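>>> this is the structure alone, sequence omitted:
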C-alpha cells in the first residue's frame, strides 16, 4: 500500500544558510506559531563547512554565533594602502557550525517544527517534495537545493571562487583588530584577484585567496598563491594549517527564477539572493527571508514586493560585470579608486544596496568615467532589447 504524503503548511527544502535563516524568521512571527513547518535535508549539518562575512550597522539575529567582528579594515593595492574606519558598520565573520547549532536548537525547541533527514529527489510545482523515504506536501515549499545556474546569451557569467587556509602560528603574528578586506598586490593574471586576512587573535587567522573570473583555478594554483602570500606579504613560513575551505559562487546578471509556481518559492542563491557583482550572499539572504516571513505573517504572498527592492542595483551589477568581463580596465583600479576617494562606509552602503541616489553618484564619479559610461551604454541597450517585442 502506497504511503500517504505528509502535509505541512511550510516545507523548507534545504537546511543551509537560506533554509535555516528563513526558519528562524518564521519562528519569530507570532502570527505563524501555529503553522506546521517541515525542515528537510539529507543530513543534519554540524561542521564548519562555510564561513560567511558581511557588514552591518545594527545587531542581527545571529550575534551569538559570530566568530569575530571588526570596525577597521586594511585595503592594499599598488597605488593605495590604508587602514579604513568603516563605522558605523562592523565587519562580521560567522562560522557555519555555530550558525547551524543555533538554528537547529531553535527548531528543536519549537513544537510546530518537524526535522527530517531525507534526500530530496524532486520538487513538483504543486508543492510535493519527493524524498527517498517519503513524499511531503506543503501549502508552500521554500527551495534552496534544487536549481541550475542560468546560462543565457547576452548576459554575463563569472564566478567568485576562493580557497582559504585557517592557520595557526607559534608566535604572535597578527593584529586581531586590523584585518585585510582586500589585498590586490598579488598577481592579477588578467583577472580580478585578491587576498583577505581575518585574524581571530594574535596567532590564528583565515587567509583566503579569491578570484572573479569565468572559471575556477586548479587546487594547486590556490595553494601556490596562498603559500607565496604568506611568505612574501605576511612573512610567515612556519605555520600550521588547521583546516581549509573552498567555494565557488555564481556572479551573473542572468535572472534566477524566484519561484517555480505559486507554491514553490526559491530562496538563497536559487532565488537570486547572491549579489551578481560581488558574490556576497549572506546579507541578502537575511533581507529576503525576513521579508518572506513578514509577508506570510501579514497574510500576503511570500514574494510580495520583493522584486522591486533591488531595481537600480541590478543595472549597476550588470555594468560592473561587463567591466570585469571585457578586461579593458583592471578591476583592482576600480576598487582602488573607490577606496582612495570615498569614505569606506559609503562604499559598503552602496555594495549593501542601501545607498541614496546622491551616494550612487558619488561612487560613479570615483571610478573611470569612460570605462563605465561605455559599459553602461551597452547594458542599457541590451536591457531595452530584452524588453522590446520580438
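Okay, I see it. Note that this is a predicted model, so its numbers are computed, not measured. Numbering: from 1, shown residues only.

>>> from now on I want contacts and neighbour counts done on CA atoms only, so please keep to that.
Will do.

>>> helix, strand or coil: sort out residue 207 for me.
strand (DSSP: H, G, I helix; E, B strand; the rest coil).

>>> what residues are up against it?
164-167, 195-198, 226 (C-alpha atoms under 8 Å, 6 or more residues apart in numbering).

>>> how many neighbouring residues does residue 210 have?
Neighbour count of residue 210, defined by other C-alpha atoms under 10 Å: 22.

>>> quick one: the helices in this protein?
In the chain, the helices defined using DSSP state H lie at 17-27, 96-108, 219-232, 282-297, 311-326, 331-341, 344-351, 357-366, 369-387.

>>> can you list these in a markdown table and add mean neighbour count?
Formatted as a markdown table, the helices of the chain follow (neighbours: other C-alpha atoms under 10 Å):
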| stretch | mean neighbour count |
| --- | --- |
| helix 17-27 | 23 |
| helix 96-108 | 18 |
| helix 219-232 | 15 |
| helix 282-297 | 20 |
| helix 311-326 | 19 |
| helix 331-341 | 18 |
| helix 344-351 | 19 |
| helix 357-366 | 15 |
| helix 369-387 | 14 |
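
>>> got a markdown table for the contacts of residue 207, with distance to residue 12 too?
As requested, those are exported to a markdown table (distance: C-alpha to C-alpha, whole Å):
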| residue | distance to residue 12 |
| --- | --- |
| 164 | 30 |
| 165 | 32 |
| 166 | 32 |
| 167 | 35 |
| 195 | 35 |
| 196 | 33 |
| 197 | 34 |
| 198 | 32 |
| 226 | 38 |
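
>>> of those, just the buried ones, ChimeraX syntax please.
In ChimeraX, this line selects whichever of those come out buried by 16 or more other C-alpha atoms under 10 Å:
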select :164,165,166,167,195,196,197,198,226
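
>>> out of the contacts of residue 207, who's nearest residue 238?
For the contacts of residue 207, the closest approach to residue 238 (C-alpha to C-alpha) belongs to residue 167, at 9.9 Å.

>>> can you count the residues close to the nearest residue to the closest one once chain neighbours are set aside?
Closest residue to residue 167 apart from its sequence neighbours, by C-alpha to C-alpha, 6 or more residues apart in numbering: residue 241 at 4.5 Å. Neighbour count for residue 241, taken as other C-alpha under 10 Å: 15.

>>> hmm, residue 282 and residue 17 touching each other?
Yes. Assessed by C-alpha atoms under 8 Å, residue 17 is found in contact with residue 282 at 7.4 Å.

>>> adding another structure so you can compare the two:
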C-alpha cells in the first residue's frame, strides 16, 4: 500500500497540480470499475477529437493547464477508418510535419477536357493522412502530462449544469466512468437532422504506383469532369500526385445514394485507363467514404455540459464536403475559451451567409436546374482560384461573394432560393 501511494505521488508530481485524478471502486459486476475525473472529456479520436485534444495539450505560456481525457474507441467497427484529409491554408501550419504532400498549383478539367490551371499563392493545398496525423498528435499528448488517452466504447453520457458523467467499457471489458465539467462529443451522429436538401458525396480512391513516371508532382487535379455524368448531381475524378510514380486517384459523385462497390471500381478503371492513360500500375491501398452535404441545422449543444464538434456539430461545408479547416477553427476557439475560463460553446463552423448560399446551391443541384459539372468548371474558369478557395472556406467579403454569385446561372439559382422557405425539413434515416 505504501509503495502504491508513493508511485501515485510521484506520478502526480510529474504531471503537475492539474493532473487527472482517478480511483477504482468495486461495482456490482465482478470486474472493478475504473473512475476518472477531469475538467474536460473529448469523445472520439477522429479529426475533431484529436484536433481539440492537440489544442488543449498546447496551451499558451500563461494559460492554465486543463486535465483532459480523450476517450477513443478500441480497435473495431466504432473506430474511424483510415482516411485522407485535404485543406488549404496560407503559409506554414501546425501540422506541416505530418503532411504527405502539398501543392501550390491546382487544375480543373471541364467536361469538354479544357483545363484551368492556376497558382493559388499565398495558399497551399495540403494532404494529411489520418495515421500520420494521429502519430503527430500522440507525440504532443504524450509530452503534455495533463491529457490522458483512454480506449473505451462509450455507452451513455448524462449531464447537468454542473458537469457530465460518461459510462464506457474499456477494451478489456472493464466498466469505466469518466466525470468531467465539460464534454465535447465528436462521434458520428446516428442519423442526420431534418433537412430540405441532402446529397451524399461518396467516393472511392486508389493509391497507385505506376510503371512509368506519368504524374506531375507539382500540380494537383481538384476536379476532373472528363468522366460520365449521372442523371442528377455530378461526378468527377480527383488526382493528388506525391511523386512521378505515385498518386491518390479518386472517383467522386454528388448524388442522393451511394453506388455498389463494383460501380466505383469500374469508374476508377475507366478514369485511370481511358482518361489519364496511366498504363501499368499497382494499387497499394484504397479508401472509401461518404460525406453528407446537407442544409440541416446541427445542434452544437447536446446537454448543459455536453457539446458536439466536428461533422456532428456542423463542421462539414455543405457545398463541398470539406471539413478539416472548419474543425481547426472550431476546436481552436473552444480551446481559447476553456483556457480563458469562458463558456466553451463551440462557435458555428460556417457563417449564416455561407450556409444560406450552400442551401441554394444544394437545391439547384438536387432539382436538376443546374448542370453540376458545368457549374463548377465555369466557376473555376472565371473566378481566380485563390479567391474561389477562400470563398469555399467562408473567408471572403460580401463584395467578393457577389462577384462569385454573378458567375453562376442566375435564374435557376434565384428560383431555387425563392422556393427554399416553402420546403419542409424532413429526416433522412441513413447515417
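That came through, no problem. The structure displayed is predicted, hence computed values, not measured ones.

>>> one step back: contacts only, for the counterpart of the residue nearest to residue 167 of structure 1 in structure 2.
Aligning on TM-score structural alignment places residue 241 of structure 1 opposite residue 283 in structure 2. Neighbouring residues of residue 283 of structure 2 by C-alpha under 8 Å, 6+ apart: 206-209.

>>> in TSV: these, plus distance to residue 307 of structure 2.
Below are the contacts of residue 283 of structure 2 laid out as TSV (distance: C-alpha to C-alpha, whole Å):
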residue	distance to residue 307 of structure 2
206	35
207	36
208	40
209	43
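
>>> inside strands: which ones of these?
Among the contacts of residue 283 of structure 2, the ones falling in strands (DSSP state E) are 206-209.

>>> out of the residues you listed, who's nearest residue 419 of structure 2?
Of all these, residue 419 of structure 2 sits closest to residue 206, with 40.0 Å by C-alpha to C-alpha.

>>> so the closest one touches residue 288, yeah?
No. Under the criterion of C-alpha under 8 Å, residue 206 of structure 2 is not in contact with residue 288, lying 9.1 Å apart.

>>> where do the contact lists of those two overlap?
Applying C-alpha under 8 Å, 6+ apart, one finds that no residue jointly contacts residue 206 of structure 2 and residue 288.

>>> any idea how far the spatially most central residue of structure 1 is from residue 271 of structure 1?
Central residue of structure 1 (C-alpha atoms, centre = their mean): residue 281, 1.6 Å from the mean position. According to C-alpha to C-alpha, to the nearest Å, residue 281 of structure 1 stands 11 Å off from residue 271 of structure 1.

>>> ditto for residue 105 of structure 1
Distance, residue 105 of structure 1 to residue 271 of structure 1, by C-alpha to C-alpha: 26 Å.

>>> could you do residue 202 of structure 1 as well?
In this view, residue 202 of structure 1 and residue 271 of structure 1 are 39 Å apart by C-alpha to C-alpha.

>>> which one's more surrounded, these two?
A direct count of neighbours by other C-alpha under 10 Å for residue 202 of structure 1 and residue 271 places residue 271 higher, at 22 against 16.

>>> quick one: map that one onto structure 2.
Aligned partner of residue 271 of structure 1 by TM-score structural alignment: residue 313.

>>> likewise for residue 134 of structure 1?
The alignment partner of residue 134 of structure 1 in structure 2, by TM-score structural alignment, is residue 176.

>>> same check, this time on residue 95 of structure 1
The alignment partner of residue 95 of structure 1 in structure 2, by TM-score structural alignment, is residue 129.

>>> what sits against that match?
Contacts for residue 129 of structure 2 (C-alpha under 8 Å, 6+ apart) come out as 82-85, 99-100.

>>> swap in residue 383 of structure 1?
Not one residue lies near residue 383 of structure 1 by C-alpha under 8 Å, 6+ apart.

>>> OK, contacts around the counterpart of residue 259 of structure 1 in structure 2?
Applying TM-score structural alignment, one finds that residue 259 of structure 1 aligns to residue 301 in structure 2. Contacts for residue 301 of structure 2 (C-alpha under 8 Å, 6+ apart) come out as 307-308, 345.

>>> and if we set it to 7 Å?
Shown in contact with residue 301 of structure 2 (C-alpha atoms under 7 Å, 6 or more residues apart in numbering): 307-308.

>>> same check on residue 150 of structure 2?
The contact partners of residue 150 of structure 2, taken as C-alpha under 7 Å, 6+ apart, are 69-72.

>>> now distance to residue 253 of structure 2 too, for these, in CSV please.
Shown next, in CSV, are those (distance: C-alpha to C-alpha, whole Å):
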residue, distance to residue 253 of structure 2
69, 38
70, 34
71, 33
72, 31
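
>>> so of those, which ones are in strands?
69-72.

>>> just the buried members of these?
Buried members of these, counted by 16+ other C-alpha under 10 Å: 69-72.

>>> what's the counterpart of residue 244 of structure 2 in structure 1?
Taking TM-score structural alignment, residue 244 of structure 2 has residue 202 as its aligned residue in structure 1.

>>> that match contacts residue 176, doesn't it?
Yes. The pair residue 202 of structure 1 / residue 176 is scored as a contact, 5.9 Å apart, by C-alpha atoms under 7 Å.

>>> can you check which part of structure 2 stretch 106-117 of structure 1 sits on?
Using TM-score structural alignment, stretch 106-117 of structure 1 pairs with 140-151 in structure 2.

>>> and for residue 170 of structure 2, nearest residue in space, chain neighbours not counted?
Leaving aside its sequence neighbours, residue 170 of structure 2 sits nearest to residue 152 (C-alpha to C-alpha, 6+ apart; 4.0 Å).

>>> many thanks, we can stop here.
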